[in-house]
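Participant: Need coordinates for the below:
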Amino acid sequence: MTNGQWTVGQERGHLLTEQANPNSQNLDQLSPLELVDLFNQEDARVLEAIAGARLELAAAITRTAAALRQGGRLFYVGAGTSGRLGVLDAAECPPTFCTDPELVQGIIAGGAGALIRSSEDLEDRAEDGSAAIAHRHVTELDVVVGITAGGTTPYVQGALQAARQRGATTIFMACVPAEQVSAQVDIDIRLLVGPEVLAGSTRLKAGTATKLALNILSTGVMVQLGKVYGNRMVDVAVTNTKLHDRALRIICDLTDLSREEAGYLLERSGRRVKLALLMHWTKLDQQESDQLLAQHQGNLREAINALKK
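Facilitator: As a prediction, the model looks like this:
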């Protein structure tokens, strides 16, 4: 390591993610059922890895939610599978939580083309990671999550270094222990799933653990921001038939309204589930409900409780 970055071409065989798994040494001799059983056995390590990082994940949720409340943004940065997972999680936030597409963004080495075609050679350019941070005008209000299974990806290291220099909150998410690859970041998340069934193929356990961690991080942040009521996605974007049906079911489940009445209420609210619920429970009109929600940063429960006082 040099200044927190990995030297291209340096030996990586000692990394946990590159080691051979003793449980799969006869992988090419297994029957299909034996293969499935082995994968199932090894994938159990993923949940253990998430549990082992629970405190760091909780800290990441707290720091990120605080940053977004202050007008910051959340960026995921990665290459290959790690980058694709970050882009996927970011892309799911607008339909699930009705967030602005700019609020949570995925940055992948190679750009959009790398989502469908391998461009792993581009991960070796730390300067490109730094340039991506500069291009998005990252500031001290923002949070940058560097995702790299093996911890050594220069593109991610370059992005994190640039983010630190700009004062952003930095989070590192890797599947190797800190003694193998250190990281100078605010929150260091290690998802230690052990060697892969297919040696070095980090799209397997490492990818699964990363997907789970990102699910927890983004959903946890949105819960903290008041975009969930109970366990319902009350900020769901009603943009297609499936989501319209979900919106109606949420309203019906949380109120005594029929589906027809819920549909009428949803339209009156401008197809905003959270606003529709507040209008129904408080008997306020759309404008008054909107103002009340704004006073409580969009938190439905806080808005309702405020009227009870």
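
Participant: From now on I want contacts and neighbour counts done on CA atoms only, so please keep to that.
Facilitator: Fine.

Participant: does Ala168 really touch Ile133, like I thought?
Facilitator: No. Counting by C-alpha atoms under 8 Å, Ile133 is not a contact partner of Ala168; they are 10.3 Å apart.

Participant: and the residue nearest to the spatial centre of the chain, what does it touch?
Facilitator: With distances taken as C-alpha atoms, centre = their mean, Leu214 lies nearest the centre of the chain, 3.3 Å away. Neighbour list for Leu214: 86, 89 [criterion: C-alpha atoms under 8 Å, 6 or more residues apart in numbering].

Participant: part of a strand, is it?
Facilitator: No. Leu214: not assigned to a strand; according to DSSP: H, G, I helix; E, B strand; the rest coil it is helix.

Participant: any idea how far it lies from Met173?
Facilitator: Separation of Leu214 from Met173 (C-alpha to C-alpha, to the nearest Å) stands at 9 Å.

Participant: Pull the contacting residues for the residue lying closest to Thr153 once chain neighbours are set aside.
Facilitator: Ranked by C-alpha to C-alpha, 6 or more residues apart in numbering and with sequence neighbours excluded, the top spatial neighbour of Thr153 is Glu123, at 6.1 Å. When contacts are counted by C-alpha under 8 Å, 6+ apart, Glu123 is found next to 79-80, 109, 153-156.

Participant: if we go to 10 Å?
Facilitator: Going by C-alpha atoms under 10 Å, 6 or more residues apart in numbering, Glu123 touches 78-80, 83, 108-110, 129, 152-157.

Participant: Top of those by number of neighbours, please.
Facilitator: Neighbour counts for those, by other C-alpha atoms under 10 Å, peak at Val156, which reaches 34 neighbours.

Participant: Would you do the same for the sequence below? I want to compare the two.
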Amino acid sequence: MTRITEQASNYRHLEKMSVEELTKNLNKEDQSVPLAIEKALPQLNTLINSIVSKIENGGRLFYVGAGSGGRLSVLDVIELPTTFGVSSDLFNVILAGGKEHLIEAPEEKEDDVNAAWMMLQEKNVSAKDIVIGISASGTTPFVLSALTECKKHQISTACIVSNPDSPIAEQADIPVEVITGPEFITGSTRMKCGTAQKIIFDMISTTTMIKLGRVLDNQMVNVKLINDKIVDRAVKMLMKNTGLEDYNQAKELLLEHGSVKKALDMFNMEK
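Facilitator: Below you'll find the model as predicted:
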């Protein structure tokens, strides 16, 4: 395989650049990320369709990752129960070192070839689920071993990698290869690779939730009512969709049923 993520930066003598030069060049490099993702959209679409199908049939999604990619997947997953009102075990993260050590960045744990499969077993992973490996290099032992074991147990696998023809992609049923090129600082895959991963996580979760019916029009109608700002937003959503003009009446209806979707369904039933 070609380790593009380890190739030398296209820029030299960064320490001699001004702030203006650094930000201009960083911005220029970041503009290549959406173009790299665009090339991988057919594979990404296949993956999302598979995720939706698995969840509709009672399965779950598991991200397996280490380092920046693994941590970014945690940030995406923790938002979903509030934003879309889904169970917290629908999207899961198996993180090298454990999510409880998220801020400690225990990078040495990415070489553990036994931990990921053990952690998946603790979550009772099965053939109903789909497991997605995250690795910029495409070689992370923690991730590779997990996909290898999943394959042995007929569990669907996918991956998000940034090098072509990697060992992890070889173990994945649906490999998503997003080739973002050499990093601005040589080998620092928290940069373009990380940006690509964050965008892809957003695309996966958002598209999946829309296809699962958790969005109406362009609105978060299943958002959890966890603070005053969200309650106010939800009341206004309910007013817009019902035609109710009295804010307090709409708020009472919302709080009685617990979500815009449930309140709207009840309102339409009683019309």
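
Participant: Quick TM-score on the pair, please.
Facilitator: Once the chains are laid over each other, their TM-score by TM-score structural alignment, normalised by the length of structure 2 reads 0.95; 270 aligned residues with a C-alpha RMSD of 1.6 Å.

Participant: returning to what we had before: tell me which residue of structure 2 lines up with the residue nearest to the centre of structure 1.
Facilitator: Under the alignment (TM-score structural alignment), Leu214 of structure 1 pairs with Phe201 in structure 2.

Participant: Provide the count of other residues in contact range of the equivalent of Cys150 of structure 2 over in structure 1.
Facilitator: By TM-score structural alignment, Cys150 of structure 2 lines up with Ala163 in structure 1. By the criterion of other C-alpha under 10 Å, Ala163 of structure 1 has 28 neighbours.

Participant: hang on, Ala163 of structure 1 in a strand?
Facilitator: No. Counting by three-state DSSP, Ala163 of structure 1 is not found in a strand; it is helix.

Participant: residues contacting it?
Facilitator: Going by C-alpha under 10 Å, 6+ apart, the list of residues near Ala163 of structure 1 reads 129-130, 132-134, 137-140, 142-146, 157, 169-170, 185.

Participant: and the residues you listed, which of them are in helices?
Facilitator: Those of the contacts of Ala163 of structure 1 mapping onto helices are 129-130, 132-134, 157, per DSSP state H.

Participant: Could you save those as JSON lines and add columns showing distance to Ala90 of structure 1?
Facilitator: Putting those into JSON lines (distance: C-alpha to C-alpha, whole Å) gives the following:
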{"residue": "Gly129", "distance to Ala90 of structure 1": "18"}
{"residue": "Ser130", "distance to Ala90 of structure 1": "20"}
{"residue": "Ala132", "distance to Ala90 of structure 1": "16"}
{"residue": "Ile133", "distance to Ala90 of structure 1": "16"}
{"residue": "Ala134", "distance to Ala90 of structure 1": "19"}
{"residue": "Gln157", "distance to Ala90 of structure 1": "20"}
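
Participant: Need the max-distance pair from those residues.
Facilitator: Pairwise distances across these (C-alpha to C-alpha) peak at 14.2 Å, for the pair Ala134 and Gln157.

Participant: can you map out the helices along the stretch 51-200 of structure 1?
Facilitator: In the stretch 51-200 of structure 1, the segments counted as helices under DSSP state H, counting those that start in this stretch are 54-69, 80-97, 126-135, 154-165.

Participant: is it true that His257 of structure 2 touches Ala263?
Facilitator: Yes. His257 of structure 2 lies in contact with Ala263 (C-alpha atoms under 10 Å); the separation is 5.3 Å.

Participant: So these two - more neighbours on which side?
Facilitator: Set His257 of structure 2 next to Ala263 and count neighbours by other C-alpha under 10 Å: Ala263 wins out with 22 against 14.

Participant: Which residue in structure 1 aligns with the more buried one?
Facilitator: Mapped onto structure 1 by TM-score structural alignment, Ala263 of structure 2 lines up with Ala276.

Participant: doesn't Ala262 make contact with that match?
Facilitator: Yes. Using C-alpha under 10 Å, Ala276 of structure 1 makes contact with Ala262 at a distance of 8.5 Å.

Participant: Now do the shared contacts for these two.
Facilitator: Counting by C-alpha under 10 Å, 6+ apart, the residues touching both Ala276 of structure 1 and Ala262 are 247, 251, 268.

Participant: By neighbours, which of these wins?
Facilitator: Ala247 leads the shared contacts of Ala276 and Ala262 of structure 1 on contacts (other C-alpha under 10 Å) with 27 neighbours.

Participant: Please verify my assumption that that one contacts Tyr264.
Facilitator: No. At 12.0 Å, Ala247 of structure 1 does not count as touching Tyr264 under the criterion of C-alpha under 10 Å.

Participant: which residues do these two both contact?
Facilitator: 271, 276.

Participant: quick one: what's aligned to Ala137 of structure 1 in structure 2?
Facilitator: Not quite, residue 137 of structure 1 is His, not Ala. Aligned by TM-score structural alignment, His137 of structure 1 pairs with Asn124 of structure 2.

Participant: Kindly report the same for Leu266 of structure 1.
Facilitator: Leu266 of structure 1 maps onto Leu254 in structure 2, by TM-score structural alignment.

Participant: now Val104 of structure 1
Facilitator: So Val104 of structure 1 corresponds to Phe91, using TM-score structural alignment.

Participant: mind listing what its match touches?
Facilitator: 55, 59-63, 73-74, 76-78, 80-81, 130, 205.

Participant: run the last query once more with 8 Å
Facilitator: 60-63, 77.

Participant: Out of those, list just those in strands.
Facilitator: 61-63 (DSSP state E).

Participant: the strands in structure 2, which residues?
Facilitator: So, for structure 2 - with DSSP E - the strands run 61-65, 91-95, 130-135, 156-161, 174-177.

Participant: Out of the ones you listed, which one sits most buried?
Facilitator: For these, the largest average neighbour count (mean count of other C-alpha atoms under 10 Å) is found in strand 130-135, namely a mean of 29.

Participant: Distance from that one to the middle of the chain?
Facilitator: 10 Å (C-alpha atoms, centre = their mean, to the nearest Å).

Participant: That strand to helix 115-122, inter-axis angle?
Facilitator: Using axes from the mean of the first three to the mean of the last three C-alpha atoms, to 10 degrees, the inter-axis angle of strand 130-135 of structure 2 relative to helix 115-122 is 160 degrees.
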